[in-house]
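K.L.:
Just the structure for this:
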Amino acid sequence: MKLLLIGAGGREHSLAWKLAKSEKVEKIFVAPGNGGTAFADKCENVDITDINELLAFAKENNIDLTIVGPEDPLTKGIVDLFKAGGLKIFGPDKAGAELEGSKSYSKDFMKKYGVKTAEYEVFYDADKALGYLENCTYPIVIKADGLAAGKGVAICETREEANDSIKSFMIDDIFKGAGAKVVIEEFLDGVEASILSITDGKTIVPFLSAKDHKQIFDGGKGPNTGGMGVLAPNPYVTDEVQKEFEENIMAKTLAGIQAEGYDFKGIIFFGLMITKKGTYLLEYNVRMGDPETQSVLYLMESDLLEVIEAAMNEELAGFEIKWSKGTCVNVVLASGGYPGEFVKGYEIKINEGVKDKVFLAGAKAEDGVLKTNGGRVLSVLGVGDTVEEARVDVYNNIDGVEFEEMYFREDIGLI
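P.N.:
Below is the predicted model of the structure:
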């Protein structure tokens, strides 16, 4: 099969690596790809991002299946476009993608279908939002309604912090329109968990759980990032939590997807908060998370293409995904200064012995040389029978990677 994989992050390098392991795959075109996919087995980068140009490319090159990595093309309706053109594509239609594309839409969906989530209010006007903050209990959570690259959530400990966030989101427009509307939400005290899942519109099959580490500094301090590391599986997702998630969140989400009539053959990612009062849904993503994907796919023993084909053919009912029994820790190596200002263009050196556990994200290939090209440069993985063994492995593996101003957290996987 010839595949077209859309995206340019560490998630896409991980997807390409996993898909290339399938005997069914002959060639993977990655659009636009990055420095990792430039050298990956069976892969070729193509410099296209426009969805109409991607459609033309898929037709011209007789692509058997297109797999969409990031959320942006999904919210723009790439699935509807490809299907109208008679092409197979993995991902939700534009209507289903609104579960990620709009925080207010997704919260209203949760409320409508009885999905357990935090109390919330939606605001279109900054003055009304600021007025509402006068009587809130703190901490409070403020979310930009639209897509903000994983950075549109502020946990505000005080009214002053909340006021500043509203001004940044709605008045200063730091997210270029994504914060014109905001959701102000009850703060839930607990532990976060990520559960990636796959659906064919009739069945949802959850993947292994994961625990993301969002803040830039050790101890969960400092500003939010796109994710600085992952532990999979998440030790806080006990059998009891999994059961509650499947009954109160996953099953009700599936009922909502069916009732709304979405054409949804793709990934649905559940961002959870595990509290003393039970397990709540924080948000949906309609694609694989980054950096969760790197850890979860590394532990997947099943052929990923076969899993996707089962979803495309509406054959997920009874489908069993096989997993390794160990633990995977993923540590993100970032450019110094991220998530603020940082310098690009430093050479990246990776020892041969660790290459199979390194997934490139903000990196480009220039004349055969890998160079830094973003804030989150790459992920390094470590595996072991226990969390402690996986932590030792990952931090040993980091010694095999080098670039100037390299920064990473030293506490990923500590619980």
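
K.L.:
Every contact and neighbour count from this point should use C-alpha atoms.
P.N.:
OK.

K.L.:
ranges for the helices of the protein?
P.N.:
In the chain, the helices defined using DSSP state H lie at 10-20, 51-60, 71-75, 78-84, 94-101, 103-112, 126-133, 159-166, 239-245, 251-260, 292-299, 304-312, 387-398.

K.L.:
Which residues in the longest one does the neighbour count mark as buried?
P.N.:
So that's helix 387-398. Buried residues in helix 387-398, counted by 16 or more other Cα atoms under 10 Å: Val387, Glu389, Ala390, Arg391, Asp393, Val394, Tyr395, Asn397, Ile398.

K.L.:
In TSV: the helices of the chain, plus distance to Val329.
P.N.:
Listed next are the helices of the chain as TSV, based on distance: least, Cα to Cα, whole Å:
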stretch	distance to Val329
helix 10-20	14
helix 51-60	34
helix 71-75	24
helix 78-84	33
helix 94-101	26
helix 103-112	29
helix 126-133	39
helix 159-166	32
helix 239-245	21
helix 251-260	29
helix 292-299	7
helix 304-312	20
helix 387-398	6
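
K.L.:
Could you also give me the structure for this second sequence? I'd like to compare it with the first:
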Amino acid sequence: MKVLLIGDGGRERALEWMLRKSVFVTDVISVPGDLGRAECAWCGSDMFTGMGRLTPYASRKDIDFVIVGPEAPLVAGIADIFRLNGKPVFGPSKRAAELEGSKVACKLFCKAYDIPTADFDIAQTPEQAKMYVRRRQVPIVVKADGLAGGKGVKVAWTREEAYKAIDDFSLLPAGTRFVIEEKLTGWECSYIVLTDGTYTLRFPPVQDYKTTQAGSTVNTGGMGCVTVSPHEFTPALERKIQETIIKPTLAALRNEERPFTGALYAGLMIVGALPYVLEFNCRLGDKETQTIAPLLRDGYDIVPYLYGTTNNTMNYRVSPWKEEYSVCVGLAAAGYPGRPRTGDIITGIEEAEKLDGVYVFSGGVTHMPDGSVITFRGRVLDVVGTGRTVKIARKRAYEAVSKIHFDGMWYRKDIGE
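P.N.:
All right, here's what the predicted structure looks like:
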């Protein structure tokens, strides 16, 4: 099987790592090509940016299966284009991906089908958004409607903070409409399922760390992630998530004739013992995938699970995940999440990878002709430690982090505490 993997971040690097272990895969072509994958000698390096050019390219390369990593091309309808040309695709249609593409549409969907979510108002203009802020208690959550790379949400502790967030979001392409919602109090959980539209197989539940530091309100695309303890994620909680959120969502999308296939990612807030939807994503998470990939059991192959979303065979799948813990620490460049500095030389990756239970996934590096590795993006590396306990996994992750260096490197020091 020849696989076309679309996307060039850490999530795609982790997917590629799993694909390389598959007995079904003969070749992986990554688009756009990324010199950060130079260690994968059998990966392609073709550069493509337009969706219209990918379909004939896939035909010329005799691609058997397309995997789409990022949300933007899915929201734009790339999966529909491939399906019209007879290519199996891991990822939902444009209509189904609207759940992530529009926060307004997501909230209205939840309201229409009684899917638990925070109380909210929808504003068509910045002025209307500020009016809704004045009517609500703070703290309050402000969301820009469209895609913003994880940076279109602000938890505002004062009305002045909320007003500033509205003004800032108004400058973004995503900021044509706004969601103003109550702030829920509880603990967050990323609950991801692979689905063929009816049946599901869940990934291990995880918690991600979105802000730059503990106590900060500055959001990033993700600074780290940790698998959730079964003491917190109980069978009773999972039943509630399935019965009140996942199953009703998939059933509603089928009834609306836009069945969801691929990875449905529910960002949840657990309030007491009740789950509430903070957001839906239409793809695997970036940081979540890196965290979970090393937990794939020896002898298990990820491809039948991903491909099973395309041919209605998810009901035959059993869990491929180890009963272990994983902690992922993201290493960021100077200036991130604003304007990151690039071109800093990275050392210590190979030394870190030699440690037991450690995996390093590149999200923003370039391999130079002289053999050096340099930064070229804000989120540079994801360092993952695994183990029988969170404590062991965390120790391994941070020990590996200590081996790596580049000027301006920074990271959160509380992942998995």
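
K.L.:
can you map out the strands along the stretch 251-400 of structure 2?
P.N.:
262-271, 274-281, 325-332, 345-346, 358-362, 365-367, 373-375, 379-387 (DSSP state E, counting those that start in this stretch).

K.L.:
equivalent range in structure 1 for the third one?
P.N.:
The reference is to strand 325-332 of structure 2. Aligned by TM-score structural alignment, strand 325-332 of structure 2 falls on residues 327-334 of structure 1.

K.L.:
go on, the last one?
P.N.:
Per TM-score structural alignment, the counterpart of strand 379-387 of structure 2 in structure 1 is residues 376-384.

K.L.:
returning to that earlier point: wait, which of the helices of structure 1 is closest to Lys202 of structure 1?
P.N.:
Among these, the nearest to Lys202 of structure 1 by Cα to Cα is helix 251-260 (7.4 Å).

K.L.:
What range does the closest one cover in structure 2?
P.N.:
With TM-score structural alignment as the criterion, helix 251-260 of structure 1 aligns to 247-256.

K.L.:
distance between that stretch and the chain's centre?
P.N.:
Relative to its parent chain, stretch 247-256 of structure 2 has a centroid offset of 22 Å by Cα atoms, centre = their mean, to the nearest Å.

K.L.:
what's the answer for stretch 88-102 of structure 2, then?
P.N.:
On the basis of Cα atoms, centre = their mean, stretch 88-102 of structure 2 sits 14 Å off its chain's mean C-alpha point.

K.L.:
Just the endpoints, please. Distance across that stretch?
P.N.:
Length of stretch 88-102 of structure 2, first residue to last, Cα to Cα, to the nearest Å: 25 Å.

K.L.:
Could you do stretch 374-389 of structure 1 as well?
P.N.:
Stretch 374-389 of structure 1 has an end-to-end distance of 30 Å (Cα to Cα).

K.L.:
cool, and stretch 38-47 of structure 1?
P.N.:
11 Å.

K.L.:
ok, now stretch 363-378 of structure 1?
P.N.:
Taking Cα to Cα, stretch 363-378 of structure 1 runs 7 Å from one end to the other.

K.L.:
ok, back up a step: which residues are in contact with the match of strand 379-387 of structure 2?
P.N.:
Residues from elsewhere that reach stretch 376-384 of structure 1, judged by Cα atoms under 8 Å, 6 or more residues apart in numbering: 10, 226, 228-229, 291, 294-295, 326-335, 338, 357-363, 389-395, 397-398.
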